[in-house]
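Student: Provided below are the primary sequence and the corresponding predicted coordinates.
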Amino acid sequence: MKRQNTFLLWLLPLFFGLYSCANVSEPQEGEKEQVEAEPKRPKMSSFKFREIDIQGHRGCRGLMPENSIPAFMKALELGVRTLELDVVVTQDSQVVVSHEPWVSHLLANKLDGRPIGPNEERRFNIYKMPYSELIKYDCGSLPHPYFPTQQKMKVIKPRLLDVVKSVNLFEMKAELEKPIHYNIEIKRLPEYDGRYCPPVEEFVDLVLAAIDSAGISGHANIQAFDWETLRLVHQKRPKMPISMLVEETDDPQKDLDELGFTPEIYSCHFSMVNDTLVDWVKGHKMQLIPWTVNETADIEAMLAYPLDGIISDYPNRVMDVLMQ
């Protein structure tokens, strides 16, 4: 009997505790409307950033050395799911991630440590250099005059295949539902053919072969400022999404007519974006993804339009604005 009483005494506080919790969780008369009026905040894990495709320009050039594997990894860690990058070709036909088809004086010194002069950088021609020679250049340790907060570190210009391998590891570790997308710019100008890049058809074939070899043909698009390049890609791969890069124009329809087909994406400098352009792009059923939007005020101005994506050296700033 004594053990029974002890057991009952132990149960009583538990019972009253549960009863109190139940009463507290139920709003009292007059409080119910106030509770229901409070907005439900979205869970961070399901926040969709207005369905805007935030693209990391050259990875995240404002934060890390451009077009480097650390820059791409940092962008992915921030939440970027489309990597914007540029490709060129080496002497031994390797498709390499680089904005210029030469070693820029802004990114690297000569192998003996002396600076590369602005007027001599084209002598360090990647198209005339085997990849084994190119990787000797440290392209991330120099302070960048335009990106003073960029983290400095020793990096090389990676092959497209090496970038994809690193991204694949990230995807596996992060258990992503969808694969990372690649927005790949072919850095070709007609006057570069045979000097700084292969003839245009060979260039396109090498890039498409690299994309196939890396296994990303289903989640990549090609972009270029050069219409001949885009026409060749469209001819060889009709299902490959195309992004038409535009820096400035007085007549977008004339440019589109000259291209000869309607691409999936119209990607212009952000200063071109206005209501008229938005209506024209949407009227042609293209996506509108301006570049390169870096300052917070410009990001806010761009996000006032119904964009499909936004390309930035600072994808973290875009995310900060969207989270406000």
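Tutor: Perfect, thanks for sending it. Numbering: from 1, shown residues only.
Student: rest of the way, CA atoms for contacts and neighbours
Tutor: Will do.
Student: what are the ranges of the helices in the stretch 1-150 of the chain?
Tutor: 2-25, 32-37, 69-78, 131-134 (DSSP state H, counting those that start in this stretch).
Student: Go through those and pick out the most buried.
Tutor: Scoring the helices of the stretch 1-150 of the chain by mean neighbour count under mean count of other C-alpha atoms under 10 Å gives helix 69-78 as the most buried, with a mean of 21.
Student: that older thread, mind checking which of the helices of the stretch 1-150 of the chain is nearest Leu161?
Tutor: helix 69-78 (11.1 Å; C-alpha to C-alpha).
Student: take the one below as the second:
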Amino acid sequence: MKKSLYVALIAVLIITACKTRMAENNKKISFPVFDTEAHRGGRGLMPENTIPAMLNAIDLGISTLEMDTHISADGLVVLSHDEFVNPLFSLSPDGKEIPPADAPKFALYKMKYADIEKFDVGSKYYSTFPQQKKMKVSMPLLSDLIDHVQAYIKSSGKPQVFYNIETKCTEKDDNIYNPVPETFVKLLMDVIEKKKISQWVVIQSFDKRTLQVLNKKYPHIRTSYLIQNKMTVAENLTDLGFTPFIYSPNSKLLNAQLVKECHEKGIKVVPWTVNTKEEIAQIKAMGADGIISDYPGLLTP
């Protein structure tokens, strides 16, 4: 009995030491002084959440690739902002338009990735972003995206970028359009750890539950709390229950006082989504630590 307790204690100490070491290693990787983020890879220029968009953003000199993730029926992490195949910019596997009323038939959480990747999310004209370059392209797996990005960085000599990965989930959609937070985080972290990029990762969410799971089980991972409500910084942090690495509000909610409050708590402020030179100048004047934009070229020299 005593031997079993001793072994169990040693195991706990080893796990704790490993997590502490990982957290320390991540802190050694400096985060950009001013973080320039390509929203969904820069959807003003290229099809959103696709590999070509991310590589283009790297060419533009951004520091962070911002992206959204969902989980497929076969438990794979897929890049997509929407829980359905979006008919506004997607075509069916046979190249036809998708009636908006049919979108719920194509819920990613109910489809295997082999079927998801057959949809074309880059050829159709997207009126919201008329300058977006058109190409036939699929929703990628996060694992494939990481492989392409890391290979491109190595071959081109470009600086290492950060990955700001959003968990797209809500409590009302648990087990309907997304898995429960513990499962979502586990599937996401399995990819991140397998690809050995945790030191370059920030995980963001509007869903505090996924961030809470990360803070408890993966404390070495930087987190970003996405904010769209009018609660105070103190109220949101109390609701979250811990201090995130980044506080990421809608840019319309940003002001110098909010930035000051966050900085006093050691939290970086990176608002979204800022798409004009005038807004960018205003955000910088408020003292923000970065900007997320659909037009990453506006953020770089």
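Tutor: Cool, got the structure. Keep in mind the model is a prediction, meaning the values are calculated, not measured.
Student: overall similarity of the pair, as a TM-score.
Tutor: The TM-score (TM-score structural alignment, normalised by the length of structure 2) is 0.86; 270 aligned residues with a C-alpha RMSD of 1.4 Å.
Student: JSON lines for the helices of the stretch 1-150 of structure 1, including distance to Pro145 of structure 1?
Tutor: Compiled in JSON lines, the helices of the stretch 1-150 of structure 1 are given as follows (distance: least, C-alpha to C-alpha, whole Å):
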{"stretch": "helix 2-25", "distance to Pro145 of structure 1": "58"}
{"stretch": "helix 32-37", "distance to Pro145 of structure 1": "51"}
{"stretch": "helix 69-78", "distance to Pro145 of structure 1": "17"}
{"stretch": "helix 131-134", "distance to Pro145 of structure 1": "23"}
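Student: Of those, which is nearest Glu171 of structure 1?
Tutor: Of all the helices of the stretch 1-150 of structure 1, helix 69-78 comes closest under C-alpha to C-alpha, at 9.3 Å.
Student: Can you tell me what sits against the closest one?
Tutor: 56, 58-61, 63-65, 83, 155, 158, 163, 166-167, 170, 315-316 (C-alpha atoms under 8 Å, 6 or more residues apart in numbering).
Student: Of those, which belong to strands?
Tutor: 56, 83 (DSSP state E).
Student: Which members of the contacts of helix 69-78 of structure 1 are classed as buried?
Tutor: When the contacts of helix 69-78 of structure 1 are checked for burial by 16 or more other C-alpha atoms under 10 Å, the buried set is 56, 58-61, 63-65, 83, 155, 158, 163, 167, 170, 315-316.
Student: which two in those residues are spaced the farthest apart?
Tutor: Pro158 and Asn316 (23.5 Å).
Student: can you give me the strands in the stretch 151-300 of structure 1?
Tutor: 181-186, 220-224, 242-246, 265-268, 287-288 (DSSP state E, counting those that start in this stretch).
Student: what stretch of structure 2 does the second one fall on?
Tutor: Mapping strand 220-224 of structure 1 onto structure 2 (TM-score structural alignment) gives residues 201-205.
Student: what do you get for the longest one?
Tutor: Under TM-score structural alignment, strand 181-186 of structure 1 corresponds to residues 162-167 of structure 2.
Student: Next, count neighbours for Ile146 of structure 2.
Tutor: 20 (other C-alpha atoms under 10 Å).
Student: Quick check: the match of strand 220-224 of structure 1 compared with structure 1, mean distance?
Tutor: Mean deviation of stretch 201-205 of structure 2 from its aligned counterpart in structure 1 after superposition (mean C-alpha distance after the TM-score superposition for structure 1): 0.5 Å.
Student: Figure out how far that stretch is from the centre of its chain.
Tutor: Distance of stretch 201-205 of structure 2 from the chain centroid (C-alpha atoms, centre = their mean, to the nearest Å) equals 5 Å.
Student: Now do the buried residues in that stretch.
Tutor: 201-205.
Student: Nearest to Lys172 of structure 2 among the residues you listed?
Tutor: Nearest member of those to Lys172 of structure 2, counting by C-alpha to C-alpha, is Ser205, at 15.1 Å.
Student: Quick check: the gap between that closest one and Lys154 of structure 2.
Tutor: Look at Ser205 of structure 2 and Lys154 of structure 2: by C-alpha to C-alpha, to the nearest Å, they are 29 Å apart.
Student: Ok, Gly44 of structure 2 next?
Tutor: 26 Å.
Student: and if you look at Tyr163 of structure 2?
Tutor: Taking C-alpha to C-alpha, one finds Tyr163 of structure 2 at 16 Å from Lys154 of structure 2.
Student: So between those two, which is more surrounded?
Tutor: Ranked by neighbour count (other C-alpha under 10 Å), Tyr163 of structure 2 and Lys154 place Tyr163 first, with 20 against 12.
Student: which ones are touching that one?
Tutor: Per C-alpha under 8 Å, 6+ apart, neighbours of Tyr163 of structure 2: 64-67, 200-202.
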